[in-house]
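Enquirer: okay, here's the prediction I keep looking at, along with the sequence it came from:
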Amino acid sequence: MQVFHIRYRNTQGTLMRILTAATRRGIELPYVQAEPAGHAHEVTLLLEVNAKQVGQLFRDWYAVVDVTDARAGSMKDFEQYTAWAMPHPPASAGVQANSAAASA
């Protein structure tokens, strides 16, 4: 698995062109997150690709006029980010579990 970070100007259809570059090759998209990043936007993709597909994807992404940067990241950074960004249970859930254990 490889992580890709693509920065782009948020114009009509840009995100779909970025995602289409992967899906037209039959590559599954198990994780996609798009978010604003300053004056641009950034999409993070997790893809299972080989070296040839990486080159093809970069070529396609840079061919999109509104893509300003595309880079590959490490799984280590991705795992740290997703652990932090995942929803956490409400703080009261931990308190209820502790009080149930204390009263037992």
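Expert: Cool, got the structure. Treat the numbers as computed from the prediction; the structure is a model and nothing was measured.

Enquirer: when you work out contacts or count neighbours from here on, use the C-alpha atoms and nothing else.
Expert: OK.

Enquirer: OK, contacts around residue 78?
Expert: By Cα atoms under 8 Å, 6 or more residues apart in numbering, the residues touching residue 78 are residue 3.

Enquirer: can you name the element that comes right after whichever strand or helix holds it?
Expert: For residue 78, the host element (DSSP states H and E) is helix 75-85. Using DSSP H and E, the next helix or strand after helix 75-85 towards the C-terminus is helix 91-103.

Enquirer: here comes the other one, which I'd like you to weigh against the first:
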Amino acid sequence: MRKTKTRIKVFNLLTLVFLATIIFYVAFSICLHSFNVNLASQLAQNEAKIEALSAEVDAITIQVKELTDYNRVMDTVDSDMNSNTSIVVSIENGAN
């Protein structure tokens, strides 16, 4: 009779440990899934921000190129105006 009670207690203890392990596994899986969902959401937001910033960088790059071209033209005009050469513009009358 004593062996039977001991076996039942051991069986109950093993069952309890098994159930606790399953409960812990399920809870841990739920936490990990929630964490992964949050990370995926943040990743999507960051990718959208990166695309927006990339578009802004492209726009600024175009503006810088335009300003560089403008400055180059203005430097040419300034050097032409500072030189001793004169610019002659003639307008002909097309009616004659």
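Expert: Received, thanks. In this text the structure is predicted, and so the values were computed from the model without any measurement.

Enquirer: TM-score of the superposed pair?
Expert: Once superposed, chain against chain, the TM-score is 0.22 (TM-score structural alignment, normalised by the length of structure 2); 39 aligned residues with a Cα RMSD of 4.8 Å.

Enquirer: the helix holding residue 78 of structure 1: how far from the chain's middle?
Expert: From the chain centre to the centre of helix 75-85 of structure 1 is a distance of 10 Å (Cα atoms, centre = their mean, to the nearest Å).

Enquirer: ok, now stretch 34-42 of structure 1?
Expert: Per Cα atoms, centre = their mean, the displacement of stretch 34-42 of structure 1 from the mean C-alpha position of its chain is 12 Å.

Enquirer: buried stuff in it?
Expert: Neighbour counts over stretch 34-42 of structure 1 (16 or more other Cα atoms under 10 Å) mark 41, 42 as buried.

Enquirer: okay, how far is it across that stretch, tip to tip?
Expert: One end of stretch 34-42 of structure 1 to the other measures 6 Å (Cα to Cα, to the nearest Å).

Enquirer: so what secondary structure elements neighbour the one helix or strand residue 45 of structure 1 maps to?
Expert: Assigned by DSSP H and E, residue 45 of structure 1 falls within strand 40-47. Packed against strand 40-47 of structure 1 by the contact rule (3 or more Cα pairs under 8 Å, 6 or more residues apart in numbering; DSSP states H and E) you find strand 2-8, strand 31-37.

Enquirer: now do the last one against strand 2-8, angle only.
Expert: On the basis of axes from the mean of the first three to the mean of the last three Cα atoms, to 10 degrees, strand 31-37 of structure 1 is oriented at 30 degrees to strand 2-8.

Enquirer: give me the residue at the spatial middle of structure 1.
Expert: Structure 1 has residue 44 as the residue nearest its centroid, 2.6 Å off, counting by Cα atoms, centre = their mean.

Enquirer: surely that residue touches residue 4?
Expert: Yes. Contact status for residue 44 of structure 1 versus residue 4: in contact at 5.7 Å, counting by Cα atoms under 8 Å.
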